[in-house]
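**Q** Here is a sequence together with a model predicted from it:
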Amino acid sequence: MPSKHMLPKGKRRQTVKPEYRATRDVEPAPAPVIPVLELENEGEGSLRSFSVPPEAAGLRLDQYLAQAIADISRSRVQLLIDHGQVRVNGEAAKAKMKLQGREEVVIEGTPHPPPLHAFPEDISLTIVYEDEFLAVIDKPAGMMVHAGAGVAAPGEEADERNHGTLVNALLYHFNKLSQVGGELRPGIVHRLDKQTSGLIVVAKDDVTHRKLSEMFAARELEKTYLALVHGSVSRDNVTISLPIGRDLVRRIRMTTRRSLESEGVRPAVSHVKVLERISSEIYGRFTVVEVKIETGRTHQIRVHLQSLGHPVVGDTLYGAPHRVGQAPNSRSLDRNFLHAARLAFQHPRTRKAVAFEAPLPSQLAELLGVLRAG
């Protein structure tokens, strides 16, 4: 029996070579840039209406809204739609609805995911330092600092989103934590990306938390990171001073390509120092760098190093390849080669100078050894 994928009789000798030749070396048309909506009166019971721009023609409703509304995920958009809070041309809409452009959309209120609750969980912690006021933790890669505000997957209990975080472990190991950051972020003064390892300081009381926050804002803490990047960084010392904001096309990313005058874009400064250049016949060229940051923007080091053309090894979100080297000798890394190695500051309560260091995790040290040997 002929396959349903076969061409009809008489057309099986046709070739796609002419079409291929016609499009060879032709750059694909760039994806349309969806204008970001500036919606006001957000809150309970509010109504926000707008017209869909022509550029959104062909997009699904949830896809368009996730791109057009700042700081909202596609899952949050789907929650709004599922709860009947989105109408298109006066009628309730479905997430998969294809837009034609110029439709009238009305959004009522804000999405309400099931509540999250921070709770203690018996998770092993590497406590580098602890006193009555604060603690310094060596966070492993793969651990989120606190629960996100995303929507639970279908059939998933709300609290499942809050399992395995640093907050869960802190609540189990310490009797008291500050509450300045709210119920979901007890003790959390600053954060590290999920796939970044290293030192993070947590506050045990509100006074210490506020003092640490002031020190972070005044840039009085010295944070030093180690990273392995692709390629050979040409200059031994580089200061990157590029503003960082949300990527309007891929909203899970940050970018340095928006102007500082744009909404949500903030200045960011990183100081990069080359520690070692590696040239491997098997795996290619790499550079070990030390990075000190003056500001603490989302994904700052990752996006700044990408702006130099040297993405962090393992950071596929910002252009790093999924594997290092060529088969059959290629290696993979299921995390970013980025580690918060040193933290130094004046203790906010005792006023003594303190400094802490965390060794490179074994997974990163092993990969570095392989590259050096290759």
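**A** Looks like it came in fine.
**Q** rest of the way, CA atoms for contacts and neighbours
**A** Fine.
**Q** Going along the chain, name the helices of the stretch 51-200 of the chain.
**A** In the stretch 51-200 of the chain, the helices defined using DSSP state H, counting those that start in this stretch lie at 61-68, 74-82, 166-173.
**Q** Which among these is found nearest to Val105?
**A** helix 61-68 (9.8 Å; C-alpha to C-alpha).
**Q** Pull the residues that contact the helix or strand harbouring His271.
**A** For His271, the enclosing helix or strand under DSSP states H and E is strand 269-280. Here strand 269-280 makes contact (C-alpha atoms under 8 Å, 6 or more residues apart in numbering) with 232-233, 235-242, 285-295, 300-301, 304, 371-374.
**Q** can you tell me which of those are in helices?
**A** With helices taken from DSSP state H, the overlap with the contacts of strand 269-280 comprises 300-301, 304, 371-373.
**Q** on that earlier part again, can you say which of the contacts of strand 269-280 are buried?
**A** 232-233, 240, 242, 285-295, 300-301, 304, 371 (16 or more other C-alpha atoms under 10 Å).
**Q** count of neighbours near Val189?
**A** 20 (other C-alpha atoms under 10 Å).
**Q** Check the gap between the closest residue in space to it that isn't next to it in sequence and Glu130 for me.
**A** Leaving out its chain neighbours, the residue that sits closest to Val189 by C-alpha to C-alpha, 6 or more residues apart in numbering is Val202, at 5.9 Å. In this structure, Val202 and Glu130 are 10 Å apart, going by C-alpha to C-alpha, to the nearest Å.
**Q** Check the offset of stretch 230-239 from the chain's centre.
**A** Centroid separation for stretch 230-239 versus its chain: 24 Å, with C-alpha atoms, centre = their mean, to the nearest Å.
**Q** can you check stretch 306-319 too?
**A** On C-alpha atoms, centre = their mean, the centre of stretch 306-319 falls 13 Å from the chain's centre.
**Q** For it, buried residues please.
**A** 306-307, 310-315, 317-319.
**Q** which strands and helices sit next to whichever helix or strand Ala355 is part of?
**A** Applying DSSP H and E as the criterion places Ala355 in strand 353-357. If you count contacts as 3 or more C-alpha pairs under 8 Å, 6 or more residues apart in numbering; DSSP states H and E, strand 353-357 packs onto strand 338-346.
**Q** before we move on, back to that, and the contacts of the strand holding Ala355?
**A** 128, 199, 341-347.
**Q** By neighbours, which of the residues you listed wins?
**A** Top of the contacts of strand 353-357 by neighbour count (other C-alpha under 10 Å): Leu199, with 28 neighbours.
**Q** Go ahead and confirm it touches Leu338.
**A** No. The pair Leu199 / Leu338 is not scored as a contact, 11.6 Å apart, by C-alpha atoms under 8 Å.
**Q** this is the comparison structure:
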Amino acid sequence: MDTFTRFPDILYEDDSLIALHKPAGLLVHPSWISPASTPNLISLLKQQFPGDTFHTIHRLDRGTSGVILFVRNDKEAAKVMHQQFLDRQVSKTYLCVVRGWTEVEGTIDYALRYEKDRYSEPFANEDKAPREAVTHYRTLAQVELPIAVGRYPVARYSLLEVKPETGRKHQIRRHMKHIMHPLVGDTNHGEGRHNRLFRDHFSIHRLLLMATELTVVHPKALRKVHISAPLDEEVLSLFEKLGWGRLSELAENPQLLY
């Protein structure tokens, strides 16, 4: 069972906004398919700041770690921030590890159909038209491991910087699967043999998708707010093992990659 013994690190805080460093495996909201006692960010925020109200303006999957932003106490500010996401005025950056060697850079422009959650949305209409979805990526590092997978004698992986232009459900995971480079650790859209390789050889039991940067316009001050999250020790240790040790500098300054 997942345990989260301390409150997540606060990356940014003022009277209107609070950004947390969400660990992989922690829910943002209570889930229909998890026990009521399962830890989630909203409950932790309410415990940490009793009397405050927190508004969700975007989401991270349970398996994704990194920057997540909430509006506190101000319904009008929440509407403003929500509209920023809808109008694509928010800049989001992720790092992810994918199967195979990707192109140096690319743009995935592939509309995505509505993805129904049969537990939380049992009566939702699945016949919605596909919606525009655009993801930009850049390859930062690659590795070839002398480990056989299926009929291949070696296993290849790439580290990507990803910037989604739109915000569809599971967009990065589904887009990378679409170009045949699924995310490592993705049990829904990935490939089991590669997920097992990382579990067996590196003790990695998580989705390798990390939200590293978020830039928004402050709803009150009307200035840009840039928030970044360092990589956690588990990911930094993995990068060392993969020969991507130079990326450990991200622990102090994520901007060094970019």
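**A** Perfect, I can see it now. Worth saying up front: this structure is predicted, and the values here are computed from it rather than measured.
**Q** picking that back up, with Ser362 of structure 1 as the reference, name the closest of the helices of the stretch 51-200 of structure 1.
**A** Nearest to Ser362 of structure 1, of those and by C-alpha to C-alpha, is helix 166-173 at 20.2 Å.
**Q** Which stretch of structure 2 lines up against that closest one?
**A** On the basis of TM-score structural alignment, helix 166-173 of structure 1 is assigned to residues 41-48 in structure 2.
**Q** residues of the matching stretch that come out buried?
**A** Quick answer for stretch 41-48 of structure 2 (16+ other C-alpha under 10 Å): 41-45.
**Q** Could you do stretch 190-209 of structure 2 as well?
**A** Applying 16+ other C-alpha under 10 Å to stretch 190-209 of structure 2 flags 190-191, 194-198, 204-209 as buried.
**Q** will you turn the residues you listed into a markdown table that also has distance to Lys128 of structure 2 and secondary structure?
**A** As requested, the buried residues of stretch 190-209 of structure 2 are exported to a markdown table (distance: C-alpha to C-alpha, whole Å; DSSP: H, G, I helix; E, B strand; the rest coil):
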| residue | distance to Lys128 of structure 2 | secondary structure |
| --- | --- | --- |
| Gly190 | 24 | coil |
| Glu191 | 27 | coil |
| His194 | 32 | helix |
| Asn195 | 31 | helix |
| Arg196 | 34 | helix |
| Leu197 | 37 | helix |
| Phe198 | 36 | helix |
| Ile204 | 36 | coil |
| His205 | 34 | coil |
| Arg206 | 31 | coil |
| Leu207 | 28 | coil |
| Leu208 | 30 | coil |
| Leu209 | 27 | strand |
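**Q** contact partners of the match of helix 166-173 of structure 1?
**A** Counting by C-alpha under 8 Å, 6+ apart, 7, 22, 26-30, 52-54 sit against stretch 41-48 of structure 2.
**Q** Out of the residues you listed, which end up buried?
**A** By 16+ other C-alpha under 10 Å, those give 22, 26-28, 30, 54 as buried.
**Q** want to throw those into a markdown table with distance to Asp117 of structure 2?
**A** A markdown table is the format used below for those (distance: C-alpha to C-alpha, whole Å):
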| residue | distance to Asp117 of structure 2 |
| --- | --- |
| Lys22 | 22 |
| Leu26 | 18 |
| Leu27 | 15 |
| Val28 | 16 |
| Pro30 | 15 |
| Phe54 | 24 |
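**Q** Among those, list the two that are farthest apart in space.
**A** The farthest-apart pair in these, when distances are taken by C-alpha to C-alpha, is Leu26 and Phe54, at 17.0 Å.
**Q** Glu290 of structure 1 touches Thr224, doesn't it?
**A** Yes. Counting by C-alpha under 8 Å, Thr224 is a contact partner of Glu290 of structure 1 at 6.8 Å.
**Q** Quick one: map Val229 of structure 1 onto structure 2.
**A** So Val229 of structure 1 corresponds to Val98, using TM-score structural alignment.
**Q** Tell me how many other residues surround Ser197 of structure 1.
**A** Quick note: Ser197 of structure 1 (other C-alpha under 10 Å) scores 25 neighbours.
**Q** cool, Asp62 of structure 1 as well?
**A** For Asp62 of structure 1, the tally of surrounding residues (other C-alpha under 10 Å) stands at 25.
**Q** quick one, strands of the stretch 51-200 of structure 1?
**A** Assigned by DSSP state E, counting those that start in this stretch, the stretch 51-200 of structure 1 shows strands spanning 86-88, 91-92, 104-108, 127-130, 134-139, 197-203.
**Q** Make TSV from those and add distance to Asp62 of structure 1 to it.
**A** As requested, the strands of the stretch 51-200 of structure 1 are exported to TSV (distance: least, C-alpha to C-alpha, whole Å):
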stretch	distance to Asp62 of structure 1
strand 86-88	10
strand 91-92	13
strand 104-108	12
strand 127-130	43
strand 134-139	35
strand 197-203	34
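**Q** from those, which stretch is densest packed?
**A** strand 197-203 (a mean of 25; mean count of other C-alpha atoms under 10 Å).
**Q** Using the aligned residues only, give the average distance of that strand to structure 2.
**A** Comparing strand 197-203 of structure 1 with its match in structure 2 after superposition yields a mean distance of 0.4 Å (mean C-alpha distance after the TM-score superposition for structure 1).
**Q** Just the angle for that strand relative to helix 166-173, thanks.
**A** Angle of strand 197-203 of structure 1 versus helix 166-173, following axes from the mean of the first three to the mean of the last three C-alpha atoms, to 10 degrees, is 60 degrees.
**Q** and strand 197-203 of structure 1, what does it pack onto?
**A** Using 3+ C-alpha pairs under 8 Å, 6+ apart, strand 197-203 of structure 1 sits against strand 134-139, helix 206-217, strand 338-346.
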